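Colleague: Pasted the sequence and its predicted model underneath.
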Amino acid sequence: MVDEYPEKRTITPSWEHLNAWSDEFMSEDMEELRRALDGIVFCLNVDDKATMKDLEPTIGVLEKIYELLGGAEWAGFFAIVGVSRSEDNENHAIVEDAATIRGFEYINLEEEGQNEFRDKLGKDRLVELFDTHDWSDIETSEDDGFAARKRKMAESMCQRLLDDDEKDMSSENGVNDVNVEEFENVIEKLKQARIKAESMEGAERNEYAQQVMEDVLLYL
């Protein structure tokens, strides 16, 4: 579902328009739609002065919607996506602070690559959010490509750990095949992930832990 407010695009959107939209969204007539939702992506233009001026009441409306859906107990995701002409716009940091403190994920759509925790940024993170979410209306097979790939990697790793043949565990120069530097990188990633997870709660923390686990497994 894609929607916008107000209905007439000749009118500059404001938090009052969003509030009117939310009243309709939270009405009894929309109960079936709310039950079907698995996530919400709210987009805003951080270059717009009116948007930044009304940031707090706008976030307040989003909080109201989030709480109606179940808050931290809701199985869906709630992300705020900021768009602008430049990723260096200082308003991104302002909106991110306002979003994060309320439990919303903030995605700067202009960013690229990964951060220091190897988390994806920008469009890649948005795609990842959709790809990794456990969609309620989609049944996946245990034998899908990703699961099979994980099993194959796990079997290989277990075999290397269980094999006590020195020839298999050592290289021709007598150096262990396990790349110590890569292993240390994994340990450091887990340490950083734990620090980041301490600031999260409930479903958000569980989702982040799942993401880290899959990243580490693929990295290994």
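Modeller: Here it is on my side, so go on.
Colleague: all contacts plus neighbour counts: C-alpha atoms, from now on.
Modeller: Fine.
Colleague: ok now do Leu218, which residues does it touch?
Modeller: Residues near Leu218 by Cα atoms under 8 Å, 6 or more residues apart in numbering: Lys150.
Colleague: So it: helix, strand or coil?
Modeller: helix (DSSP: H, G, I helix; E, B strand; the rest coil).
Colleague: same check, this time on Leu44
Modeller: Per three-state DSSP, Leu44 ends up strand.
Colleague: Assign the nearest residue to it once chain neighbours are set aside to one of the three secondary structure states.
Modeller: For Leu44, ignoring the flanking residues on the chain, the nearest one in space by Cα to Cα, 6 or more residues apart in numbering is Gly82 at 5.3 Å. Here Gly82 takes the strand state, with states given by three-state DSSP.
Colleague: Contacts only, for Gly82.
Modeller: 43-46, 92, 95, 106-109.
Colleague: Turn those into CSV, columns for neighbour count and distance to Tyr208.
Modeller: Putting the contacts of Gly82 into CSV (neighbours: other Cα atoms under 10 Å; distance: Cα to Cα, whole Å) gives the following:
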residue, neighbour count, distance to Tyr208
Cys43, 15, 22
Leu44, 16, 24
Asn45, 16, 27
Val46, 24, 26
His92, 24, 22
Val95, 22, 21
Tyr106, 24, 14
Ile107, 25, 15
Asn108, 25, 18
Leu109, 22, 20
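Colleague: Structure two is appended below for comparative analysis:
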Amino acid sequence: MVAEAKQVIGQVFKRDDVFNEAGWNYVVEHHGGRLPLRIKAVPEGSVLPTKNVLFTVENTDPAVPWLTNFFETILVQAWYPMTVATASSVYRQLITHYLHLTHDTDEMAEYMLHDAGYRGVSSVESAALGGAAHMLSFKSSDTVAGTSLLRKFYGLEGVAGYSTPSSEHSTVTSWGRNRELQSHRHMLDTYHQGNNTHMHTHTFQNGT
């Protein structure tokens, strides 16, 4: 890996004096390739005000003091699920607030913001991270990958997000211009309970 990195970085910068080959070989020889880094973080799921440190990275070997900065790019990828989780949490608070002002119960609040963001992200992995983050505040979701992540890494039994048979572009337009009414009738006849007949389901796109 060190040899490959030397070759690639040399071509990227078009010079041979940028990549610290000796330093990386030191990591291999003295630490068996393991990184001498100590990472500390607040407990996962903590709700913190702004201007707080979320995690720190500390070098434990003074011979390679430059090592910490190399991993900033990887570690800041935690930004994405944290941002989705924060946004969904704020939306949940807003929805609950106005339900209290206008309704006699807020028991349906957790179903009132639906995630159809699977189609709006860059990969299945992104869908899983964003979808799971949304499910911390809401139970309404088409992003099944979020449930899969929670089942695999957090021991979830069952599912965390629920959906309904819904009408949208293709399920209506495929009936033709003059048969729109029949398309909705068919939906209601096929799914007697729990259907959601609306023209557009993309009510929330993770990260977009």
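Modeller: Sure thing, it's come through. What you are looking at is a predicted structure, and each value in this text was computed from that prediction instead of being measured.
Colleague: So after superposing, what's the score?
Modeller: Here the TM-score for the pair of chains, by TM-score structural alignment, normalised by the length of structure 2, is 0.28; 90 aligned residues with a Cα RMSD of 4.8 Å.
Colleague: Would you confirm that Ile40 of structure 1 belongs to a strand?
Modeller: Yes. Ile40 of structure 1: assigned to a strand according to three-state DSSP.
Colleague: Count the neighbours of it for me.
Modeller: By other Cα atoms under 10 Å, 16 other residues sit near Ile40 of structure 1.
Colleague: what helix or strand is the nearest residue to it once chain neighbours are set aside on?
Modeller: Excluding its sequence neighbours, the residue lying closest to Ile40 of structure 1 (Cα to Cα, 6+ apart) is Phe78, at 4.8 Å. Per DSSP states H and E: Phe78 of structure 1 is located in strand 77-83.
Colleague: And for Tyr208 of structure 1?
Modeller: Short version, using DSSP H and E: Tyr208 of structure 1 is in helix 202-219.
Colleague: List the buried residues of that helix.
Modeller: 203-204, 207-209, 211-212 (16 or more other Cα atoms under 10 Å).
Colleague: tell me which residues of the helix or strand containing Glu29 of structure 2 are tucked away?
Modeller: Secondary-structure assignment from DSSP H and E places Glu29 of structure 2 in helix 21-31. Across helix 21-31 of structure 2, burial judged by 16+ other Cα under 10 Å covers 23-24, 27.
Colleague: The helix or strand just after that helix - contacts with which helices or strands?
Modeller: Following helix 21-31 of structure 2 in sequence order, the next helix or strand is strand 37-41 (DSSP H and E). Helices and strands touching strand 37-41 of structure 2, by 3 or more Cα pairs under 8 Å, 6 or more residues apart in numbering; DSSP states H and E, are strand 55-59.
Colleague: residues contacting Asp215 of structure 1?
Modeller: Neighbouring residues of Asp215 of structure 1 by Cα under 8 Å, 6+ apart: there are none.
Colleague: Pull up the gap between it and Ala209 of structure 1, please.
Modeller: 10 Å (Cα to Cα, to the nearest Å).
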